[in-house]
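Chemist: okay, predicted coordinates and the sequence, questions at the end:
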Amino acid sequence: MQFSESWLRTFANPEKISTDALSHSLTMAGLEVEEVGPVAPPFTKIVVARVLATERHPNADRLNVCQVDAGTGETLQIVCGAPNVTPGIVVPCALVGAVLPPGEEGGKPFEIKVGKLRGVDSFGMLCSARELKLSEDHGGLLVLPDDAPVGQDIRQYLDLDDQVFTIKLTPNKADCLSIHGVAREVSALTGAALTLPDMSPVAVTIQDKLPVKISSPDLCGRFSGRIIRGVNARAATPAWMVQRLERSGQRSISALVDISNYVMLELGRPSHVFDLDKIHGGLDVRWGRKGEQLKLLNGNTVEVDEQVGVISDDKEIESLAGIMGGDSTAVSLDTTNIYLEAAFWWPNAIQGRARRYNFSTDAAHRFERGVDYATTVEHIERITALILDICGGQAGPVDDQTVNVPQRQPVKLRVARAERVLGIELSSAEIADVFQRLNLSFTRSQGDEGEVFEVTPPSYRFDIEIEEDLIEEVARIYGFERIPARPPVAESEMRPTNEGRRSQHVVRHALAARDFNEVINFAFVEEQWEQDFADNNNPIRLLNPIASQLAVMRSTMIGGLLDKVRYNLNRKASRVRLFEVGRVFHRDPKVVDGGLTVAGYHQPMMAAGIAYGPAFDEQWGVATRPVDFFDIKGDVEALFHPRVPRFEPVAHPALHPGRAARVIVDGKAVGVVGELHPRWLQKYELTQAPVLFELELDALRGVGLPVYTEISKFPAAVRDLAVVVKQSLRAQDMLDAMRAALDKGGFGHFVQSLVLFDEFRPKAASAAIGADEKSLAFRVTLQDTGSTLQDETVDSAVRCMIDALTAGFDARLRA
């Protein structure tokens, strides 16, 4: 937000406050002043002068000898080479002894002396805007209005001692995106009177109205407009308006456009001026339809859809609602009849729409943050008065339609709560004074914790919704500098922790301890990743993606991790092990709005990792081999310790169909682990299959409490059992069957461990093992805490296991 100090002081003028003090006050109130600078560099002895006569230089075709009245009491002879110098014009004149700004940055100031140009004396210099560093225009002299007082110092006449403020506004301070809004703050901070421009209704001389229909109340809550006929679009914009626009960073275009821009900067109300004669029938305010196109004022042709608001006539769409007008109804210098529009657009209907088309506008910047919905008619009257004064014309009645405006709910502020948050004592009178200075209407009552203020936010304050917003207002106007910097005083309290759950930080450390490096990826990803790795053809789309390829929310972390593996491989890394902890996003109609939830969307935290390349760093003691499924399966088991996860085969769109498993903890599926599917190796240009996992963070955090078990003083009995079974059988099913048989036979409490320690598949069929068979070797460890197990007990337990394998899997002991 950029504006001149002189313009601001026409609204609120704290006379005893300097420019620096005003800048400091605004910054401390939350309106950070990034820069304050003069509108023109220093120079002296430059005055308003009138050219009385000119004649061709006798020795130079491109020079003129001018007779100039500079208010000194005598006519000055000045040689000038400007192409636009003519008798009668009023221009800046540098007198002898004047010091002009340096021609280049870092150069020295330029002093005007009596000189000779091609043999003719020159007693001064006529100046262009560029020579005074007022603009880059160097096409000729800076021509001033004809009524400019000859002899007056140019700095005084053009108000060149004015200062330009540049304010960095936070998104919540949309009410300060105007001179009026900043002046409200100045008035509240300093007590200066607030003066507003005249917005009284203009005289209505015609009864014409344009039919307007609001078809989408969720897009537009209020629409005001009026017809003005007989305007002179070629009228010159007044110099004072051009000056204020330029000092606010806006260039002058034409009178009608300048007036609209001026009132937007003045009051914060973007408006639009249509060429009435180019509108077909009436206007319809609605959402766009897929396939519709519009050529904008900036020359771009855009395609709209059901997510973008438009204003259309009976034939075509004419503008993007709240963003930019269309080229087909743009005003030109030949325009004579106009339709003036000012509306309230719902902020969530405008947010992100301009960025979809890779541009931003002042109108969208304001509307997506919230513009006052209660003053559309007053602002229409202000714009109309300026148009009639500058361009002439006849105004029709204002057509004002209000269909759906915000209902501002009162917000309560507890005095005791404000004191706790700010750490200072506040009286009710001080808080009431703050609200009165901010023009916030309030009532007072007594509550359980003391006095309570109930504030109704005004129509221009979209940032006041909760109690903390009001506390912020109190702090801003009370003064942050008045709040003492004291260390917090609190009792040391030992709070209980849940020993059965570890923190996210501990989980991340555990992953790092397994030789994984942490990465942080965007939660929005390429749509193709969702199709490839999650088989998700209907991902959650973003309304305002930061980049066209990052347009959907991820439902899996696999794509981001794989992309980072490729990034490292392209930079000559041979071994990559990465992990990420973050959210994924799924549609879920059961989810309702809450403090950390959004209705209709499930957002679980996940921990995912990927390993590519050798299983270990290259060394002499271990043979180099690529990382495989069982390496990462071991990492997953270590992460869940002391709980023991189960692994079952799973079909997953991202994983190899025969080398992928579902991870199950306490009977619930909590993730997957496996090797990347071969089809993605070729597509993503990988020479080796990475192995990856994706687990629910809550499952990793729940480790449970330690449980005491007695340590036996007696020796353990160890037995190995090798059986031959079909290759299609799963070892886990056999382990489950043996454990169930031991429990049923009364031996379960003796079992310390039961593991598979060997698998043998013959290259060719033999008498002992067929071609479609394999040998599995299990080791069982039995131990009692009360006595040494007898051989008969151990043998019975082993026989129980053999019988279970024989009956359930047609297994036979290996010879």
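Modeler: Yep, it's here.
Chemist: can we go C-alpha only for contacts and neighbour counts from here?
Modeler: Will do.
Chemist: grab the nearest non-local neighbour of residue 473.
Modeler: Excluding its sequence neighbours, the residue lying closest to residue 473 (C-alpha to C-alpha, 6 or more residues apart in numbering) is residue 434, at 7.8 Å.
Chemist: now that neighbour: which helix or strand?
Modeler: helix 428-437 (DSSP states H and E).
Chemist: could you point out which element follows that helix?
Modeler: Once the chain leaves helix 428-437, the next helix or strand it forms, by DSSP H and E, is strand 441-447.
Chemist: what packs against that next one?
Modeler: strand 450-456 (3 or more C-alpha pairs under 8 Å, 6 or more residues apart in numbering; DSSP states H and E).
Chemist: return the distance of the strand it packs on from the chain's centre.
Modeler: Relative to its parent chain, strand 450-456 has a centroid offset of 33 Å by C-alpha atoms, centre = their mean, to the nearest Å.
Chemist: beyond it, next helix or strand please.
Modeler: helix 467-478.
Chemist: can you pull the contacts of residue 353?
Modeler: For residue 353, the contacting residues are 308, 543-544, by C-alpha atoms under 8 Å, 6 or more residues apart in numbering.
Chemist: buried ones in the helix holding residue 434?
Modeler: 431-435, 437 (16 or more other C-alpha atoms under 10 Å).
Chemist: what packs against it?
Modeler: Where contact means 3+ C-alpha pairs under 8 Å, 6+ apart, helix 428-437 is packed against helix 179-190, helix 467-478.
Chemist: and with 10 Å instead?
Modeler: Under the contact criterion of 3 or more C-alpha pairs under 10 Å, 6 or more residues apart in numbering; DSSP states H and E, the helices and strands touching helix 428-437 comprise helix 179-190, helix 415-422, strand 441-447, strand 450-456, helix 467-478.
Chemist: another one to put next to it:
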Amino acid sequence: MRISNHWLGQWVDHGLTVEELGHRLTMAGLELDAIEPAAASFAGVVVGQVLSVKQHPDADKLRLCLVNDGGGEPIPVVCGAPNVHEGMKVPFAPVGATLPNDFKLKKVKLRGAPSHGMLCSARELGLSEASEGLMELPADTPVGQDLRELLSLDDQILEVDLTPNRADCLSLSGVAREVATLTRKPLKAVETTPVAAACDDIFPVRLDAPADCPRYAGRVVRGVDATAATPIWMQERLRRAGLRSLGPLVDVTNYVMLELGQPMHAFDLSVLRGTLIVRRAHEGEALKLLDEKDLTLSGDDLVIADEEKCLALAGIMGGAASGVTDATRDVFLESAHFAPMAVAGRARHHGLHTDSSHRFERGVDPELPSRALERATQLLCEIAGGQPGPAQVAESEGHLPVRATIDFRPVRTNELLGANISTQAMQEILTRLGCQVTDAQTSWQVTPPSFRFDLAIEADLVEEIARVHGYDDLPTQLPAVQPQVTWLDEARVPPRRMRACLTDLGYLEAVTFSFVDQAWQARFAPAVTPLKLANPISSELAVMRTSLWPGLVKAAQYNLNRQQDRLRLFEIGLSFVPEGNELKQEKMIAGLVCGPAWPNQWGQPDRTADFFDMKGDVESLLGLAGLDRRVEWQACEHPALHPGQSAELRLDGQIIGWAGTLSPDLEDWLDLDISMYLFELKLEAISRGAVPTFRGQSRFPAIRRDLAILVDEAVPAARVVQVIESMDYSALQQVSLFDVYTGKGVPEGRKSLALGLILQDLSSTLTDSQVDDMITAVVDKLQEEVGATLRA
């Protein structure tokens, strides 16, 4: 929002410098982005009148002009502007004047003719980015007057960044109201008296969507002059607000929007037929907008139509067919209240963003349409003439927004703010903000004004008290509070501990989008139908992810393309899996490994990481909760993983995750020349462990016995270790696998496993016979459970 300090000063005499004003607004929640001058720096430019114009004898495009600058003798000037003509008044820079970029005027000769100054365009004065000729001033402008004084160009523009809840400040009147409240100065609002009807013409209006448009005000104005010049003061105010002058019919509606905050629209009355109808669009209905954009509408769009055609996209933009032109003589002025939810999102859906939609989707005062209509009629008739008809208001009273009363407790406000603000000061602040306050013993009944959509609960009023009183005036000491001690579950491993574990193993945490490309999703999980987004950021982020793998692989691919060949990535995030009519959101932890097993070094030979490197990292992660020996790794098939190098992880018979090598088909599709190893686990399943308990330390020596057994190749080594550990031997302290062998000396279809058993008793030294009995029992158990035999 761009605010002219000069214009603001006509509404409230705040008495502050522009820097002080910007600070006060910022501290009140209206953040100041910038302060900039209203015009470029120039000096000495005055109002000049062209007395005569003659053709230059030696140049077809140049004219010889005599200019009166109010100093007596006419001044010769050579001018090449196509619109220069006798009698016009225009900015004139005489010799000695300084134009923007420190350009100083001197006496010169152009094609032999003397030129003692320069007739200026708006662009040359820094008042416009482009211009087609000289800047023509009104005929009654005093000759010789300083241009900066005439246009009040020694002004400052405050660019204020508003949060979405402060739509009431999207106008000069709103900001002036805020400044008057902060400075305790009177607000000098513009007077809007009803305009008397000069004709009896009306155009009927019907509300077919009263919930979306509960109030629609309008008026017929006949005989306007659309070619009349917009006053220079209005053009300047529009320019300083960032809008171009487009003729009086459009300028007036834009000016009222900037001044009062009510977006308006002018229809060419000659093209309207029958009745003006506010309704929902028909499915597939077409509309060409003022910017020549063609829309195909749906039932979600609110439109203004007559009995034959659609005229405008309500609250967003008018249609080309009903727009005003220089040939327009009769207009219908629209000033309506559209419900925020009827406009919200529709402009963006059609790829639009207008000043009107920006205001309506945040909330415009429902009491404003009639006032704005009278103000616009008054300005239009002053500038372009015309005969106004009677004001019409169609409304559905039951659908108009009602401001609910809020229970407000002054004592509670001071408790929350840690302050000691008097009840009198609170009441004054709320009253200055436009609230109606009914005083009671312990609490007040506060009714917010119609323009404050953001005031709904007591906390909102507390915030208003704090910001108007001044955040910097609140006490700095912390209020006394009773700390709440959070109970920690000792058996639970928090995500921060898992992050630390993977970071210690050399992983980097990635944060990827929850949305993925539908093609990627289909490759990684073809059997799962993902949730499609109704309004995706882009086509590459069109569906919700059902796994964290697509994001990690995409991140790895990005890094590989930039010569980062050793990658260890992990992510903790949600997966979104549709189940019937519901969306199951489950927190997962996933990781990716590719490239060398360790950074290049002299102490070990180079080796590429493999499945078992990744498996070791996963077991370290599982070990945080003591699950590394409880989780079973079982071969499986997964669409995203290599058919022979994929496993599902089971805990107590339930699948808690998957791990393996990226599928060769996916490697080809992604054009990868390096293997990737992936894992993904359910975070909740691996977070619950056991509370550590005391275990006595034996004072007696340990005995190690090694076993070499033969089992079928299909039998996992983990299964063998599990069988041994399941035996009820308190002396069995540890079982470790230290060798796997197939080849010469081992029958085909079998493999040799070398196991180390550590035996140690807590109460005595084990004898050889006891150890032999245990080993024999272990061999017998293995033969019974997995068909193992001792290797000869």
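Modeler: Structure's in. What do you need? No experiment lies behind these values; they were computed from the predicted model shown.
Chemist: TM-score for this pair?
Modeler: Overlay of the two chains. TM-score (TM-score structural alignment, normalised by the length of structure 2): 0.86; 781 aligned residues with a C-alpha RMSD of 3.9 Å.
Chemist: what about the helices in the stretch 701-815 of structure 1?
Modeler: Secondary structure of the stretch 701-815 of structure 1 (DSSP state H, counting those that start in this stretch): helices located at 731-744, 791-809.
Chemist: which neighbouring elements make contact with the last one?
Modeler: Using 3+ C-alpha pairs under 10 Å, 6+ apart as the contact criterion, the elements in contact with helix 791-809 of structure 1 are strand 717-726, helix 731-744, strand 773-782, strand 812-813.
Chemist: out of these, which is closest to residue 369 of structure 1?
Modeler: helix 731-744 (59.0 Å; C-alpha to C-alpha).
Chemist: returning to that earlier point: the helices and strands packed on helix 791-809 of structure 1: which one's closest to residue 159 of structure 1?
Modeler: The nearest among these, by C-alpha to C-alpha, is helix 731-744 at 88.0 Å.
Chemist: buried residues in the closest one, which are they?
Modeler: Buried residues in helix 731-744 of structure 1 (16+ other C-alpha under 10 Å): 731, 734-735, 737-743.
Chemist: next one: stretch 134-143 of structure 2
Modeler: Buried positions in stretch 134-143 of structure 2, judged by neighbour count with 16+ other C-alpha under 10 Å: 134-137, 142-143.
Chemist: can you check stretch 475-482 of structure 1 too?
Modeler: Buried residues in stretch 475-482 of structure 1, counted by 16+ other C-alpha under 10 Å: 475-478.
Chemist: go on, stretch 646-659 of structure 2?
Modeler: Applying 16+ other C-alpha under 10 Å to stretch 646-659 of structure 2 flags 646-651, 655-659 as buried.
Chemist: ok, now stretch 454-470 of structure 2?
Modeler: Counting neighbours by 16+ other C-alpha under 10 Å, one finds that the buried residues in stretch 454-470 of structure 2 are 454-456, 458, 461-469.
Chemist: out of the residues you listed, which is nearest to residue 117 of structure 2?
Modeler: So of the buried residues of stretch 454-470 of structure 2, ranked by how close each gets to residue 117 of structure 2 (C-alpha to C-alpha), first place is residue 468, at 52.3 Å.
Chemist: map the closest one onto structure 1.
Modeler: Aligned counterpart of residue 468 of structure 2 in structure 1: residue 477 (TM-score structural alignment).
Chemist: ok, residue 394 of structure 2 next?
Modeler: Using TM-score structural alignment, the partner of residue 394 of structure 2 in structure 1 is residue 399.
Chemist: report the separation between its match and residue 215 of structure 1.
Modeler: Here residue 399 of structure 1 is placed at a distance of 16 Å from residue 215 of structure 1 (C-alpha to C-alpha, to the nearest Å).
Chemist: so which of those two has more stuff around it?
Modeler: In this view residue 399 of structure 1 and residue 215 are compared by other C-alpha atoms under 10 Å, and residue 399 has more residues nearby, 16 against 13.
Chemist: verify the contact between residue 201 of structure 1 and residue 396 for me.
Modeler: No. With contact defined as C-alpha atoms under 10 Å, residue 201 of structure 1 does not reach residue 396; the gap is 11.2 Å.
Chemist: those two: who's more crowded?
Modeler: residue 396 (22 against 16).
Chemist: run through the residues that contact that one.
Modeler: The neighbourhood of residue 396 of structure 1, defined by C-alpha atoms under 10 Å, 6 or more residues apart in numbering, consists of 202-210, 225-229, 339, 384.
Chemist: can you check residue 175 of structure 2 too?
Modeler: 1, 3, 8, 11-12, 25, 30, 160, 168-169, 181, 259.
Chemist: who wins for neighbours among these?
Modeler: Most crowded among those, counting by other C-alpha under 10 Å, is residue 168 at 26 neighbours.
Chemist: could you find the closest non-adjacent residue to the residue in structure 1 that it lines up against?
Modeler: If you follow residue 168 of structure 2 across to structure 1 using TM-score structural alignment, you land on residue 175. Among residues not flanking residue 175 of structure 1 along the chain, residue 181 sits closest, at 5.5 Å (C-alpha to C-alpha, 6+ apart).
Chemist: ok, how many other residues are close to that neighbour?
Modeler: 21.
Chemist: go on, the one 4 residues further on?
Modeler: Under the neighbour criterion other C-alpha under 10 Å, residue 185 of structure 1 is assigned a count of 25.
Chemist: show me what it lines up with in structure 2.
Modeler: Match for residue 185 of structure 1 (TM-score structural alignment): residue 178.
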